Every structure is written in structure tokens, then in C-alpha cells.
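**Student:** Sequence and predicted model, in that order:
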Amino acid sequence: MFEYHGWITIREKPAGDDDDVRLRRIVDDLRLRIAETASPYLLDLRWMNGEPFLHLGGHANHRSTDVTDLFAHVAAVAPGSYGLLHIRDDEDPGHENEVRVLRLARGEVTHHTEPLLSPCVPKLEQA
């Protein structure tokens, strides 16, 4: 089982003074990448109050690298972006009983254990 829920605020650079033309180009390129993903799950990129946001979520039988690759891609093309991706993957060796969090900040994606939901047994489910 591979369950994930996440969001990204897309920014060109950490300073917060994005060039509108370059940011729109980044968003347009991300739209193309999302369209090529062909996922049946939530992949929603939209502008809200003048800023672009990406929301994603899904629940598949097996792990897919599409969502983690997308997080890494955003880090590379828009290093001012930030966001979180919560993943529960019962096929992840050493992390089968954890909810993992990918944190995107300043062009880097780091991996963490989510202490509020881990260990999944007994916090989320009974043994």
C-alpha cells in the first residue's frame, strides 16, 4: 500500500520576489510534466491569490516514484518552493510501520519520520 498526501507552494527563489514571467514559465512546464504523469490520483496545480500551489494525493497498491520524483523536480527548477509530502509505504524497508515526510525547502528534499502518526501500529491501527 502506498498512500500519500502533500502540497507545494511554488516559488522561483527563496527571496520571495519572483519574476512573474519566469514563474509562469516554471508553472507551465510543471503543467506539462503533470499531464505526462497520467495519474488517476490528485495532482492539482492552480493559482490562488496570485501564487501557484500544487496539491497531490493518492492511494495505490504499490509504490510509485512519480510523486517523489515530482517533489525533487520542483526543488531543482523552483528552489524557492516549499512544501510537505506525507507517505505511508508498507513496502519501504525499515520504514514499514511509519508515516514518512518529505520536506521541500530551499531547493532540497529531506526525509523524516512523522512522529504524530508513527509508529502506525499502535497509533493508527491495532496490532
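**Tutor:** Everything's here; your move. Bear in mind that the values here come from a model prediction, so they are computed numbers and not experimental data.

**Student:** C-alpha only now, for contacts and for neighbours.
**Tutor:** OK.

**Student:** Could you look up the SS state of the residue nearest the centre of the chain?
**Tutor:** Closest residue to the average C-alpha location of the chain: residue 85 at 4.2 Å, with Cα atoms, centre = their mean. Following DSSP: H, G, I helix; E, B strand; the rest coil, the label given to residue 85 is strand.

**Student:** Excluding covalently adjacent residues, which one is nearest to it?
**Tutor:** Among residues not flanking residue 85 along the chain, residue 6 sits closest, at 4.0 Å (Cα to Cα, 6 or more residues apart in numbering).

**Student:** how deep is that neighbour tucked in, by neighbour count?
**Tutor:** 21 (other Cα atoms under 10 Å).

**Student:** Could you do residue 40 as well?
**Tutor:** Neighbours around residue 40, by other Cα under 10 Å: 10.

**Student:** Check the one 10 residues further on too.
**Tutor:** Residue neighbour count, defined by other Cα under 10 Å, stands at 8 for residue 50.

**Student:** Residue 120 versus that one, what's the distance?
**Tutor:** To residue 120, residue 50 is 38 Å away according to Cα to Cα, to the nearest Å.

**Student:** Use this one as the comparison:
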Amino acid sequence: MFEYHGWVTIRETAGVEDAPDGLLEQQLGEIRACLAELGDYGLVDLRVMNGTPFLHLAGAPNHDGGWRGVLLGLFERVGRIAPGSYGLLHVWDDEGVHPNAFRVFRLVRGEVSEHADALLSPAVPTLEDPWPELR
């Protein structure tokens, strides 16, 4: 099982000064094009609330099947397109390197970094009961 939940607040820049007119709309067009490449699996929601764009992603395919790379690639692309963006992507891959733990990928100032999760991990017994001993 491969489960993921992520969000990004999209910001033109990390600067305090106003961005050039039209920059955000251009960036959103580029981000929409990236999202169109994802296909039609899982939750993908990009909307603007009170003038700020937010991206939300979630899904649970049976196996990674390349999804980790696709999702991290998307976070990296959003960071390049709109370098003031920030967000988190939580991933649990029970067949991966950390089968009993969520991993958290952080997007800040155009950079994506990986971190251990202390709130939902270890998945067993935090989220699920252990399997009973086979007799």
C-alpha cells in the first residue's frame, strides 16, 4: 500500500515586495499544466481562496508504482515555478525503505527535503494493531 497526503500554499516569491502583475496567473497556468500530466487518479485540488492559491493531493494506490517520483517531481516543479511556495507531503509506503513509518517531504523556498514523522509513526501500533502471532 502506498498512501499520500499533501498540500502546498502557492506564493509567487518569498519576498515581502509585491510580485509583478500577472506573475501569479502565469505560474498557476504552468502548475495546471503539470497537474494535467498526473492523469485522473486520486485527489487533486487547486483552488484560490482569498487571493491565495492552494494545492491539495491525496491517494492510496496499491503500490508505489512510480508515484513517489511523480509526487516529489510535482513538488519540485511547483517550487521552481513559484519559489515562495511551501507545503508538506506525507507518504506511507509499506513496501518501501521505511515500511512502518510515514515520511514527510517539505517544500520551502523551492527546495524539497525529506524528514522522519513523529506523529503518525510507527504506523504499527500507532495507527494499526499488530498482526496476531500465527499459530
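**Tutor:** Arrived safely. Being a predicted model, the structure only gives us computed values, none of them experimental.

**Student:** Can you give me the TM-score here?
**Tutor:** With the length set by TM-score structural alignment, normalised by the length of the first structure, the two chains reach a TM-score of 0.93; 126 aligned residues with a Cα RMSD of 1.2 Å.

**Student:** Report how many residues lie close to residue 55 of the first structure.
**Tutor:** If you count neighbours by other Cα under 10 Å, residue 55 of the first structure ends up with 17.

**Student:** Could you pull up the contacting residues of residue 115 of the second structure?
**Tutor:** Taking Cα atoms under 8 Å, 6 or more residues apart in numbering as the contact definition, residue 115 of the second structure lies against 103, 104, 105, 106.

**Student:** What's the third one aligned with over in the first structure?
**Tutor:** By that I understand residue 105 of the second structure. Matched by TM-score structural alignment, residue 105 of the second structure corresponds to residue 102 in the first structure.

**Student:** Its match sits in which helix or strand?
**Tutor:** Using DSSP states H and E, residue 102 of the first structure maps to strand 99-105.

**Student:** what's the answer for residue 73 of the first structure, then?
**Tutor:** Going by DSSP H and E, residue 73 of the first structure is part of helix 66-77.

**Student:** against the second structure, where does that helix fall?
**Tutor:** Counting by TM-score structural alignment, helix 66-77 of the first structure corresponds to 70-81 in the second structure.

**Student:** Mean distance of the matching stretch to its aligned residues in the first structure, please.
**Tutor:** Following superposition, stretch 70-81 of the second structure is found to deviate from the first structure by 1.2 Å on average (mean Cα distance after the TM-score superposition for the first structure).

**Student:** Which strand runs longest in the first structure?
**Tutor:** Counting residues, the longest strand found in the first structure (DSSP state E) is strand 51-60.

**Student:** and that one, which residues are buried?
**Tutor:** Neighbour counts over strand 51-60 of the first structure (16 or more other Cα atoms under 10 Å) mark 52, 53, 54, 55, 56, 57, 58, 59 as buried.

**Student:** and the angle from that strand to helix 66-77?
**Tutor:** Using axes from the mean of the first three to the mean of the last three Cα atoms, to 10 degrees, the direction of strand 51-60 of the first structure lies 160 degrees away from that of helix 66-77.

**Student:** Please work out which residues outside strand 51-60 of the first structure touch it.
**Tutor:** Under the contact criterion Cα under 8 Å, 6+ apart, strand 51-60 of the first structure has outside partners 1-11, 27, 41-47.
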